[in-house]
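Enquirer: Using only what follows, build the 3D model:
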Amino acid sequence: MSGCDCTPTVTDLKPYEEAVELLLAHAKPLTDTEDLALHDALGRVLAVPVKSGINVPGWDNSAMDGYAVRVADIPREGTTLKISQRIPAGVAPTSLEPGTAARIFTGAPMPEGADAVVMQELTCQQDGEVIINTLPQPGAHIRRTGEDIRQDEEIIRPGVHLLPQHLGLAASVGVGRLTVFHRPRVAVLASGDELQMPGEPLKPGMIYNSNIFTVAGMLRALGCEVIDLGQVEDTLEATKAALTNAAGQADLVIASGGVSVGEEDHVKPAVEALGELNMWKVAIRPGKPVAFGHIGDTPFIGTPGNPVSLFVTFLLFARPFIRKLAGLTEVMPVTVQASADFEWNRPDKRREFHRARMEKADDGSDIVRVFPSRSSAVLSSTTWANGLVVLPENQTIQPGDRVQFMPFCELLS
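Expert: All right, here's what the predicted structure looks like:
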């Protein structure tokens, strides 16, 4: 009796690092740009460097509330000086008269002739005079011109994901508009006649379409413009038509489901008919049947239909691809080390990215717990978890072993 086993072995699957490298090699950063006001630039990717047209600070100024003095006028502790002027921030001072002190406030310009600031806590003021109770050092509590930023200095480099502090920095040098890359336009569609949109009574044999909301949400979290093309009928012709429509209006097409080997899985043959499939099946768990290719010139990523597999493969593959597409210079997620608070005696031949929680132990150290089920259909595990723990292939783990953890707060940005 003969048989046929068409199940691919691990050696037929592409290793995780090679798969990511292949995707990134095909990711062509977008070049179209637009100019935005600072208020509108949050979360965008900078395309043109920001240079300062001024020094910051623009003049020597006081770092403290206190008194601007000449050090030479204070030979000993307890010296008394006349207060000759008052300098709040925003006021241009006159030169400091010899043998006097100027009342000065934080950020106010230093008067010409002063070479130190004495903190007000180290003084006593009475009848228009101030007693200096300490011997100041030259330069004490003075912020020098250009100490923070020099004129013509590049202060924000291209490829940076603009955070609130970047906008504040640009504003601090008088820059009111920034040139940013266009948002990546990503078309998303879901395959499966069994899918039904939420908000309606569930029909027999149907399931609610959660994948489209998961993918669209993750894309928006990455700053993408989402083109939601909805659900595709489970036929090859309908799938080809939907993919052609998607590729014509997007920088990237993402489809969930239909990339496995079942008779109702039409996405893979449709992509092969319309363009090329550069990758199919990766040595990871969950999410082995993740696909990458092109529909014409438009890149395509196909994820498994199981909701957890979709979630994980998007974070591992679509995220770095999209970040490079968007013009970001740092595309790979940051991992952190922590101690395992679990026993893992069932290692897989594939690398596993398991849903996990990083928590604080009683001693304050970081520990990682894992979700009890390995099922790729348990979507609730993705809300229980706050990251993914990396479980190397063919390796057992004991409590206390060091493991690599990928936080969702990093992966979903």
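
Enquirer: Only C-alpha atoms from now on, for both contacts and neighbour counts.
Expert: Noted.

Enquirer: Now for the nearest residue to residue 60 once chain neighbours are set aside: which residues touch it?
Expert: In space, and not counting its chain neighbours, residue 60 is closest to residue 144: 4.5 Å by Cα to Cα, 6 or more residues apart in numbering. Contact partners of residue 144, counting by Cα atoms under 8 Å, 6 or more residues apart in numbering, are 57, 59-61.

Enquirer: Let's compare: structure for the following, please.
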Amino acid sequence: MTAAVSCFDSSVAGQMLQVDESLRRILEAVPLPDQSEDVPLHQALDRVLAEPAISAINVPQQTNSAMDGYAIRAATRGGALPARFEVVGPLFAGQCWDKAVAASEAVEIMTGAPLPVDCDAVVIREAVQRTGAFIQFDHAVAVGENVRQAGEDIARGSCALAAGTLLRPQELGLLASLGYTHVRVFKRLKVAVFSTGDEVVAQGQELAANAIYDTNRYSLHGLLGRLGCEVIDLGIVADNPQAMVAVLEKAAAAADVVFSSGGVSMGKADYIKSALEQVGCIGFWRIAMRPGRPLAFGHLGDTPFFGLPGNPVAVMVTFMQFAQPALRKMMGQSHWQPRRMVAQAESNFRSRAGRTDYSRGICRINDAGTLVVASTGKQGSGILSSMVEANCLVEIGDNTEKVALGDQVVIQPFSDLL
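Expert: This next block holds a predicted model:
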């Protein structure tokens, strides 16, 4: 095999990159999807639309009543109050009124029923007094009141959902309301995952004094599964250059993206770098963040590669900040960004100017109705229990030296992924 030309950018090699700069470089380097498929609508949950969904009908299809009440001709009333109308019949959803309606008449109408052609407003049932076949009310009624116009939600021929839309349950319902039975979506990403290190052992094996169970591969399985990726599990790879080259070649041939965890700290950078450069074009970066400073990113041939840190919390945090946006772009969500909110700190959070800190936090609405966030406690990059207890990351930017009790702070809720 011919060794790949090094992709190390001499202008940044060895430098400490900021989070935004690192993410920009990664997003510029990963491709948009180019393969799609038709799937039944009921199997399209969490897939991404590959083409716009154009409505073939008006939604609602007909002008109809938004409330239970009485349909009248408001435009001919001239504002005269009080008004008395004779009820000439009931009209239920699924029926049509094919008779003329005089200015002094009203049609009892149910929610969703098509508005009689002569009528232009609905008086809600609770606002009228009915005596036998007559109703009376003492307030003004505007044209269009309590009426849903045909096509006011979605007009025939308009774009109901844009390409790149993630299909959640509500989008599936919308497409079903338009009569869709199948949709064209981007194909699922195939992602290869492996762990590295002689100290890493599989569950079920004896745990020696100097060993640790493989944690990161399972976290990555879960994160990738939540994104709808197909995971190719390549297990644990020993600290051996030949084994590393072999697994990288296998991964690049089988997957759209490759992830490893461990082996990218400064202590092992030369060994990993040597193996990776035989297969691809890899850049090692030091990122001004905590946790998760070391990161390897590049390509194995045409396949993007992420070398994540070894500490469990660092793996999850770097995945959320760098891998998730890249994967979502490759899935077709090219403009996705993590959800961010501003909360009031109920704890002091450690930070340092010049780096971005991601502390694990627990956010809630307090008795005063304010969004607040407290620390989960110890924030070491190996304390996986902090991720279990947390429901958000507290994002402390590189211009902030500290966050004190009562300060405003940005949080990233876990609802997007965890």
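
Enquirer: Any idea what the TM-score comes out to?
Expert: Remark: TM-score between the superposed chains equals 0.90 [TM-score structural alignment, normalised by the length of the first structure]; 402 aligned residues with a Cα RMSD of 2.4 Å.

Enquirer: just to revisit the earlier point, now for the residue nearest to residue 60 of the first structure: what does it line up with in the second structure?
Expert: Aligned counterpart of residue 144 of the first structure in the second structure: residue 149 (TM-score structural alignment).

Enquirer: same check, this time on residue 383 of the first structure
Expert: Per TM-score structural alignment, residue 383 of the first structure is aligned with residue 388.

Enquirer: do residue 108 of the first structure as well
Expert: Using TM-score structural alignment, residue 108 of the first structure sits opposite residue 113 in the second structure.

Enquirer: And the match of residue 383 of the first structure, how far from residue 219 of the second structure?
Expert: 11 Å (Cα to Cα, to the nearest Å).

Enquirer: Compare these two (neighbour count), which wins?
Expert: residue 219 (15 against 11; other Cα atoms under 10 Å).

Enquirer: any idea how far the more buried one is from residue 291 of the second structure?
Expert: Separation of residue 219 of the second structure from residue 291 of the second structure (Cα to Cα) stands at 16 Å.

Enquirer: before we move on, back to that, just the ones of the contacts of residue 144 of the first structure in strands?
Expert: Counting by DSSP state E, those place residue 61 in strands.

Enquirer: Most neighbours out of the contacts of residue 144 of the first structure, which is it?
Expert: When those are compared by neighbour count (other Cα under 10 Å), residue 61 ends up highest, at 23 neighbours.

Enquirer: How about it, nearest residue that isn't a chain neighbour?
Expert: residue 109 (4.3 Å).

Enquirer: What of residue 206 of the first structure?
Expert: residue 194 (4.7 Å).

Enquirer: And that neighbour, what's its match in the second structure?
Expert: Here residue 194 of the first structure is matched to residue 199 in the second structure, going by TM-score structural alignment.

Enquirer: residue contacts, its match?
Expert: So residue 199 of the second structure contacts 210-212 (Cα under 8 Å, 6+ apart).

Enquirer: now swap in residue 147 of the second structure and tell me
Expert: By Cα under 8 Å, 6+ apart, the residues touching residue 147 of the second structure are 63-67, 115, 120-122.

Enquirer: What sits closest to residue 339 of the second structure if chain neighbours are left out?
Expert: Per Cα to Cα, 6+ apart, closest to residue 339 of the second structure is residue 412, 5.9 Å.

Enquirer: Next up, identify which helix or strand the one you found is on.
Expert: If you go by DSSP states H and E, residue 412 of the second structure is part of strand 408-413.

Enquirer: That'll do, ta.
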